[in-house]
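Novice: Quick one: sequence plus predicted model below, questions after.
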Amino acid sequence: MPLPIKVGFVGLSTIGWAATTLAPSLFQPSLQDKYKLVAVSTTSQESAEASAKKHAAQLGHTIKAYYGSTSQIAADPEVDLVVVSVKPWSQKAAVLPVIEQKKNFFLEWPVGRSLQETIEIAEAVHKYGVRSIVGLQGRQSPVVKKVKHLVNSGAIGAIRSTVWTGLIPREPHFFPPLVAAENKFTLDGANGVTTLRLVAGPQLDPFTFTLGCFNTVNATAATLYPTATILDRDGNPTGETLPAVTPDHYTISGILDSGAIATIIWRTAYSSTPGRRHLLWEIEGEEGSIRIESDTSSYLNIDNPMVFLNGEKVDFAGADGNVLDILVSAWEAYAAGEESAYTTIDDAAKVHRFLDAVERSLEEGKTIVL
């Protein structure tokens, strides 16, 4: 694909993840010759024009404003790549017109509300022969790259077992027991925004990218916080309470392709008290061990935890980086055509198939063979 890649951005308002993190990652100095924002599209004329004006002033060139159906921005002959960052329940409707226009696209995780929607998007991708990149940037993390190198180099011998323990903290007020009023959509199961899909899912990709896929899965779950207290913008209770619709604790176990036994534990809603570990990922080999840990974040797609090899801290390039560095690495891989180095719609479908198996295991109370 000729450079720069001309980008049309769907869902780029003046606030939120797209505005504060995803889009700025495209505007980093190292990508100036590789990407150029040429158009934006939102749900209303007012917001589209405000976004176009803001980013035109920031970038120093004219940006077109579209609103309504994404077929309009996709039909723009100047647009090479359409970046779609909208709520999960709007993702399929937003991206399918883009694919039908045979435009390459980026789609933010969770890539639809369910496995079925992800599969529908994947089928369209293969039908129209377009390239895809999805918001599973964990494998671009310097931590993941280093740990994968250590595993593949035989630094700890044959992998025998691994345990991942992650935390979704209370403070963002995204899930029970305390939920901000603007996040109430997480309490509607039909929206596809659960702790399993939205948070655990993105971390599964770097896990399996490093150690291989699961052959079997057996899951248990519990709801320790059955109700949500709704908070206003100042963090005060509004007086409204709503029921939780999905579990807040999961234990997922199984056997990997290598024969190693793996366990993933997710805890939700604990406060980030001093000393509470957000991430502890231990990989046990025949000849040693690797430990990845953080007291600030469980998310390998936005943070760089510490890495220890046989108890000794490992220094590596990019260890002091941040979420923008990780996103930039994904954009660089896409621009270079290095498909194995970034995640695609097929990777997203694989993650969702595994999450579906987790839910089946919970419903049927048995081990699921994948």
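Specialist: Perfect, thanks for sending it. Numbering: from 1, shown residues only.

Novice: okay, CA-based contacts and neighbour counts for the rest of this
Specialist: Noted.

Novice: R160 is in contact with I261, isn't it?
Specialist: Yes - R160 is in contact with I261 according to C-alpha atoms under 8 Å; the separation is 6.6 Å.

Novice: Now for the spatially closest residue to G201 that is not a sequence neighbour, how many residues are close by?
Specialist: The spatial neighbour of G201 that comes closest, neighbours along the chain excluded (C-alpha to C-alpha, 6 or more residues apart in numbering), is V351 at 6.5 Å. Per other C-alpha atoms under 10 Å, the neighbour tally for V351 reads 25.

Novice: and the gap between V351 and E364?
Specialist: 20 Å (C-alpha to C-alpha, to the nearest Å).

Novice: again with I159
Specialist: 30 Å.

Novice: In this protein, where's the longest strand?
Specialist: Taking DSSP state E as the criterion, the chain has its longest strand at strand 159-168.

Novice: Now do the helix or strand that it is followed by: which elements does it pack against?
Specialist: Note on strand 159-168: by DSSP states H and E, the next helix or strand toward the C-terminus is strand 178-180. When contacts are defined as 3 or more C-alpha pairs under 8 Å, 6 or more residues apart in numbering; DSSP states H and E, strand 178-180 packs onto strand 227-231.

Novice: residues of the strand it packs on that come out buried?
Specialist: Buried residues in strand 227-231, counted by 16 or more other C-alpha atoms under 10 Å: 227-231.

Novice: what about versus this one:
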Amino acid sequence: MREWAEFDLQEGEGGPVLVVTGPLTVSSIAPLDYRLREIDSLHAIDISGATNIDTVGAWVVMRASRTLDARIDGPSNKARRLLDTVETCSSSADITPPRLNLAERVTSSVGERMFGWARGVVGVVDFLGATMLALGSVIRHPRRFPMTALVRQFELVGVSALGIIGLMSFLIGIVIAQQGAVQLAQFGAEIYTINLTGRLAFRELGVLMTAIMVAGRSGSAFAAQIGTMKLTEEVDAMRVIGVSPMERLILPRILAAVLMMIPLGFFASVLAIVGGAFIANFALDIPFFTFLQRIREVVPLTDVWVGTIKAPVFGLIVALAGCYQGMQVSGNAEEVGKRTTMAVVQAIFAVIVLDAFFAIFFTEIGWG
């Protein structure tokens, strides 16, 4: 059973005296420490009855002595040595760690982030090169290609996502048509809502929103799955038995994302147009099938090609971000969540930036 330091507050000749008995050690000093913090005035601290004392006990007594301007009575030889040591080592010097000024802190933080960004770009390029080497290797040795894993990823990336992507695209088509009609009505040009919905769906929003959804769904899954395998040393075990993680884990996921983004993007565009036709039937009195027939007349084939060209590039970015961040996991389970978040954020950011470049590029070549 633990023995605590005991105390008794008595009246002495010069004022109140705190009589301490029992051990003054780190494991027993807590009650005394709390009591000393509550006392406002004290003449002396009598520790002649202390059975044992360590550095923590000596420090607590010395601090109370200084704070309350009280003398220390009855210390044993051991207690006196500890009290003298604590008093000698105590210092009123400022112990606040040095801190850089605001300009230096900002400059340092920006520099660290820039170098981190540069290292990340180099790492992704290196990862892409390793993926290309793995693809070349399986092309030379087709029997090593993990076809079963690829088909499984087709299902996870594509087929399983049809429902949520279709619903999202349908609702986005409704929003585009409804808001476009409201604005165009000010100029008596509601009929051009069909042009707006069709071109936006095929050129931009269909494939862009699909890429964002795939990044949140599949990109995060890639990072979490591969990251967990890294933590459990399954990736290292694959290397030990002579199986390439790039061929078995990375390549099927990247190929599935790249190839499935094309039908997914087209599917999303079609559902967005269907959503626009649905709301136009009620809000603009444009018959549903008339809306769809008009789409064929006002949307040029180049818009379909623009979306088709963007789709595999966006899929590559999403899959690369997810797989790369998954392979960077190390240390603990917290790293899995961190890398998964980074994969989604980086993929969405890169997709949006690249979409802006695509918009400028296609405009310059006359596909605007």
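Specialist: On my side now, so go ahead. Quick caveat: nothing in here was measured; it's all calculated off a predicted structure.

Novice: Superposing both, give me the TM-score.
Specialist: The TM-score (TM-score structural alignment, normalised by the length of the second structure) is 0.23; 138 aligned residues with a C-alpha RMSD of 6.6 Å.

Novice: All the helices of the stretch 101-250 of the first structure, residue numbers only.
Specialist: When assigned using DSSP state H, counting those that start in this stretch, the helices of the stretch 101-250 of the first structure occupy the ranges 115-128, 142-152, 201-211.

Novice: tell me which element I273 of the second structure falls in.
Specialist: Going by DSSP H and E, I273 of the second structure is part of helix 251-283.

Novice: list the buried ones in that helix?
Specialist: 251-281.

Novice: tell me the secondary structure for the nearest residue to P23 of the second structure once chain neighbours are set aside?
Specialist: Leaving aside its chain neighbours, P23 of the second structure sits nearest to N52 (4.5 Å; criterion: C-alpha to C-alpha, 6+ apart). Three-state call for N52 of the second structure (DSSP: H, G, I helix; E, B strand; the rest coil): strand.

Novice: Now do I159 of the first structure: how many residues are near it, please.
Specialist: 22.

Novice: Over to E334 of the second structure?
Specialist: 10.

Novice: and it, how far is that from G227 of the second structure?
Specialist: The value you get for E334 of the second structure to G227 of the second structure, if C-alpha to C-alpha is used, is 10 Å.

Novice: And for L135 of the second structure?
Specialist: Distance from L135 of the second structure to G227 of the second structure, by C-alpha to C-alpha: 22 Å.

Novice: if we can go back for a sec, who does whichever helix or strand comes after the helix holding I273 of the second structure touch, helix- and strand-wise?
Specialist: The first helix or strand that comes after helix 251-283 of the second structure along the chain, using DSSP H and E, is helix 288-298. Here helix 288-298 of the second structure is seen to pack against helix 193-200, helix 251-283 when contacts are counted using 3+ C-alpha pairs under 8 Å, 6+ apart.

Novice: For the helix or strand containing L167 of the second structure, which outside residues touch it?
Specialist: Assigned by DSSP H and E, L167 of the second structure belongs to helix 162-184. When contacts are defined by C-alpha atoms under 8 Å, 6 or more residues apart in numbering, helix 162-184 of the second structure is touched by residues 190, 192-194, 196-197, 201, 206, 209-210, 213, 264, 267-269, 271-280, 283-284.

Novice: ok, now which ones touch L96 of the first structure?
Specialist: 121, 124.

Novice: my guess is it is in a strand, correct?
Specialist: No - per three-state DSSP, L96 of the first structure lies outside any strand segment and is helix.

Novice: where's it relative to L178 of the first structure, distance?
Specialist: Going from L96 of the first structure to L178 of the first structure by C-alpha to C-alpha gives 35 Å.

Novice: Also I73 of the first structure?
Specialist: 38 Å.

Novice: the more surrounded of these two?
Specialist: Ranked by neighbour count (other C-alpha under 10 Å), I73 of the first structure and L178 place I73 first, with 27 against 22.

Novice: three-state assignment of the more buried one?
Specialist: Going by three-state DSSP: I73 of the first structure is helix.

Novice: Provide a list of residues in contact with it.
Specialist: By C-alpha under 8 Å, 6+ apart, I73 of the first structure lies in contact with 8, 39-41, 66, 79, 82.
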